[in-house]
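> This is a predicted model, with the sequence first.
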Amino acid sequence: MSKLYDPYQNVIDVMEQAMEVGHINTAMFEILKNPQRETKVYLPVEMDDGTVKVFEGYRVQHSNIRGPFKGGIRYHQDCTLNEVKALATWMSLKCAVANIPYGGAKGGIRVDPKTLSKRELCRLTRRYTFAIAPIIGADTDIPAPDVNTNSQTMAWVLDTYSQLNGKPCPGVVTGKPIELGGSRGRNSATGRGVVISTKLLLAQEGKELAGTTVAIQGMGNVGSNAARIFYHRGATVVAVSDVSGGLYCADGLDIDAISDYLATPDALLADYNADGVSHISNEEVLTCTCDVLVPAALENQITEEIAHRLSCTYIVEAANGPTTEDADRVLASRGITLVPDIFANSGGVIVSYFEWVQNIQELTWERDQVNEMLEKLMSRSFDDLLSVVDECHCTLRMAAYIVALRKLVYAEEIKGIFP
């Protein structure tokens, strides 16, 4: 029987391995193993029928040694404090890999948002913002969208926080509507970063995106944007999936048509039909034959058992923590190259940083400028990973952790311990 998956223990285990492989001084590691603050809040909300429900919410602030805490807010029925702790830790590592001046945080509410009306979601979001308002702020902790949240959610957070402070506070969140100070290119940034990561990886072997076959598990914001960008850059997207199941076509799916279909409220891929397209399971999306597999759903998708059955050459992690520690070992033994989440999906937080800078400076940048800066920054970070791969003879995941931990440990060392 496989051991129970614990995302927080998974990230700590990989960090410990990276400390050893990268020959990093462990004196400050106890600090980095533990979040600086864990907040649990209970959120009473009046429902549309007049009843009152109490929801459980979290905000975990892992590290602000390199800058303000930064991390998304997710709404999911299976959200737990341990999951949020892992996600906050990954955010600290991700910001260090990208070399942007942020620390890591994450928030979440245990709720199935599909069971709530828009008015109920608004009241829940405002109550959550009120509960965590004392610990967030433009120079303290900056939330952003994550699973099942979006620019509308961030608009509610922004308005609630601004009302509490008696003035507009656009820098308190990123991923908000452009009309409220959001950045052009932010909505598609994480998916775009996944495509950039794939392009950089393929270039190491003299390959291009055009003609490369791609399978994408998950058609939320990240997966759908990645699918569209892959499609328009000439890649052949052979499989996609959402919570209802997957679609497969060996000759390539029409991603524009699928995207238009999914834009309809409550549309699911299980009800989509087109010539030459077959319906498959989410697991079959993972195991189908392709060049590049992009897990863009939730954690713990590529397990040890699934890893043995994969038929891809590369994996580019669009989701946070989709691959277990045991699966990593299988992938390495099979020669499947994996681009880790803390680099591959960093496009969102990088453009969030750009949005934050625009808010602080009261500027707006054009989409082309944002996209160009994103690709330049990710290319530079990828070169750093390759240098560590050569130095330490390790995987890209281990290299990413080593790059991040060297920066975090150095920051802790030069700061010292107060008091």
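Arrived safely.
> hey, let's count contacts and neighbours off CA atoms from now on
Will do.
> Please identify the helix or strand for the residue nearest to Ala155 when sequence neighbours are not counted.
Distances taken as Cα to Cα, 6 or more residues apart in numbering put Lys176 closest to Ala155, at 5.7 Å, once the chain neighbours are dropped. Lys176 belongs to no helix or strand when assigned by DSSP states H and E.
> Give me the neighbour count for Lys176.
28 (other Cα atoms under 10 Å).
> can you give me the helices in the stretch 51-200 of the chain?
Along the stretch 51-200 of the chain, the segments classed as helices by DSSP state H, counting those that start in this stretch run 81-98, 118-132, 151-165, 189-203.
> What residues sit buried inside the third one?
Taking 16 or more other Cα atoms under 10 Å as the neighbour-count basis, helix 151-165 is seen to contain the buried residues Ser151, Thr153, Met154, Ala155, Trp156, Val157, Leu158, Asp159, Thr160, Tyr161, Ser162.
> now swap in the last one and tell me
For helix 189-203, the neighbour count (16+ other Cα under 10 Å) marks 189-202 as buried.
> Tell me the helices and strands packed up against it.
helix 221-232, strand 314-316, helix 341-344, helix 347-361, helix 367-392 (3 or more Cα pairs under 8 Å, 6 or more residues apart in numbering; DSSP states H and E).
> Comparison target below:
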Amino acid sequence: MSTKDSIASGYYKEPVPHIAHDSPFASMMERFRFAAEILDLDEGVFKYLSSPEKVVMVSIPVTMDDGRIEVFEGYRVIHNSILGPSKGGIRYSEDVTIDEVKALAAWMTWKCAVVNVPFGGAKGGVRVNPKNLSQAELERLTRRYTANMLDVFGPDRDIPAPDMNTNEQVMAWIMDTYSMKQKKTENAVVTGKPIILGGSKGRKEATGRGVVTCTLAALGKLRISPSNTTVVVQGFGNVGSVSAQLMYEQGAEVIAISDISGGYYNKNGIDIEEAIRYSQTHGNSLEGFDGAEPISNQDLLELECDVLIPAAKEDQINKENASRIKAKIIAEGANGPVTANADKLLEENGIMVIPDILANAGGVTVSYFEWVQDRHGYFWTEERVNRRLNRMMRESFDNLFMVSEKYSITLRQAAYVYAIDRVATTLKLRGIYA
């Protein structure tokens, strides 16, 4: 039975069990179904790619500084490993859910496939507010979580990386715990480590740099010069601030930025170097920044501009505000900043969306570089890292642009078609082991 026949019979419209209708996983599945129809994907392959390979949930007992025991819940989801070892970040947040982790793991599968990196997709998380933990408690939590995942993690199996509220220090603890159990140093078991432990130069800036590489490619397609471009950036963390700075260096006029303290707008352009200095000297916050006027987050998203870079959280552009977005290009620095039900509205308004699984794939691309360097024991200069990153991101953008023109579909749809076709083709060639 073909995919189109299956859709007609309702097979592909069946909801995924235990998944909320408006969840991130449901949004991903809606886009996945569209690509399956375009590709006339076999039912069995659809089933295979719809479900995670492995879902691990663990209890993490931690002895707190005052002697009491607290128990936290941890997750690791391996969505797919057909292209190679699974790859994905670990986030620490009291809002972490298994549904969210499943969605992010699937996104990692497609993201790696889009940029032709030989990794599968995974994601992990611990339900905890790390701000409530001391450094010693955080270390004990991380090491126990790692100990519970020893049969999951591995440089040839599953390779974690930093994500929300985790950093290179957390990766160092994971690497050390895993290495102690293996009785040898295994620095390739994680990426995003300190450089002295085998981390890669250029890794911190990689996601923002990838966003800008794709943005410049999109501006070229629209024949807009970077020096004549106005930019709005939502989120001023690592991805947002790097994206803003690199666009600023290209001559673009960044007219609005934001962080958790609110939005800041200057129609004549913001001095991004000054904003970064201010944030760094004020506890990584823009609160009180006088180089721009305060503006609400909602109004910031709806400003007239050439490029909008949502680099904060999920679901920021949705069916409620999508019709009021006035950007020519949206480059998704965050994961899932545009909901599935907003895609059509943006398309109708002629807005080019560079999807997250391409736009923010610079991080996983340089993570791949880090893994390669660790395996070879030979490390590259930052210039070489950036040059190879720019080349791979530009090639990936061009690949998706060709697919979008071939099928007369959006870049997001093209990304899913390209990624799913690559994974499905690999699956067919490898076969199912029985």
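Nice, I can see it. Values in this document were obtained by computation on a predicted structure and should not be read as measured data.
> Superposed, what's their TM-score?
The TM-score (TM-score structural alignment, normalised by the length of structure 1) is 0.96; 415 aligned residues with a Cα RMSD of 1.5 Å.
> sorry, back to before: could the helices and strands packed on helix 189-203 of structure 1 be laid out in JSON lines, adding mean neighbour count and distance to Gly171 of structure 1?
JSON lines is the format used below for these (neighbours: other Cα atoms under 10 Å; distance: least, Cα to Cα, whole Å):
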{"stretch": "helix 221-232", "mean neighbour count": "23", "distance to Gly171 of structure 1": "22"}
{"stretch": "strand 314-316", "mean neighbour count": "23", "distance to Gly171 of structure 1": "31"}
{"stretch": "helix 341-344", "mean neighbour count": "27", "distance to Gly171 of structure 1": "24"}
{"stretch": "helix 347-361", "mean neighbour count": "23", "distance to Gly171 of structure 1": "6"}
{"stretch": "helix 367-392", "mean neighbour count": "16", "distance to Gly171 of structure 1": "18"}
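> out of these, nearest to Met19 of structure 1?
helix 367-392 (11.5 Å; Cα to Cα).
> That closest one corresponds to what range in structure 2?
Using TM-score structural alignment, helix 367-392 of structure 1 lines up with residues 382-407 of structure 2.
> so how far does the matching stretch sit from its counterpart in structure 1?
Taken over the aligned residues, the distance from stretch 382-407 of structure 2 to structure 1 averages 0.9 Å (mean Cα distance after the TM-score superposition for structure 1).
> Apart from its chain neighbours, what residue comes closest to the aligned partner of Leu104 of structure 2 in structure 1?
Aligned counterpart of Leu104 of structure 2 in structure 1: Leu87 (TM-score structural alignment). In this structure, Leu87 of structure 1 finds its nearest non-sequential neighbour in Lys106, 6.1 Å apart by Cα to Cα, 6+ apart.
> what's the counterpart of that neighbour in structure 2?
Matched by TM-score structural alignment, Lys106 of structure 1 corresponds to Lys123 in structure 2.
> Quick one: residues contacting that match.
For Lys123 of structure 2, the contacting residues are 76-78, 87-90, 101-102, 104-105, 108, 160, by Cα atoms under 8 Å, 6 or more residues apart in numbering.
> now the equivalent of Val114 of structure 2 over in structure 1, nearest residue through space, not along the chain?
Using TM-score structural alignment as the criterion, Val114 of structure 2 maps onto Val97 of structure 1. Nearest non-adjacent residue to Val97 of structure 1, counting by Cα to Cα, 6+ apart: Ala404, 5.0 Å away.
> Can you name the residues that contact the one you found?
Here Ala404 of structure 1 is in contact with Leu93, Lys94, Cys95, Ala96, Val97 (Cα under 8 Å, 6+ apart).
> rewinding a little: now for the contacts of Lys123 of structure 2, which pair is the farthest apart?
The span of these, defined through Cα to Cα, is set by Lys102 and Pro160 at 14.9 Å.
> one step back: columns distance to Asn320 of structure 1 on top of the helices of the stretch 51-200 of structure 1, output as a markdown table?
Output for these, formatted as a markdown table (distance: least, Cα to Cα, whole Å):
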| stretch | distance to Asn320 of structure 1 |
| --- | --- |
| helix 81-98 | 7 |
| helix 118-132 | 23 |
| helix 151-165 | 20 |
| helix 189-203 | 11 |
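> hmm, who's touching stretch 47-60 of structure 2?
For stretch 47-60 of structure 2, using Cα under 8 Å, 6+ apart, the contacting residues are 29, 71-81, 102, 106, 141, 144-145, 148.
> Stretch 290-301 of structure 1 now?
In contact with stretch 290-301 of structure 1 (Cα under 8 Å, 6+ apart) are residues 5, 7, 212-220, 222-223, 238, 286, 311-324.
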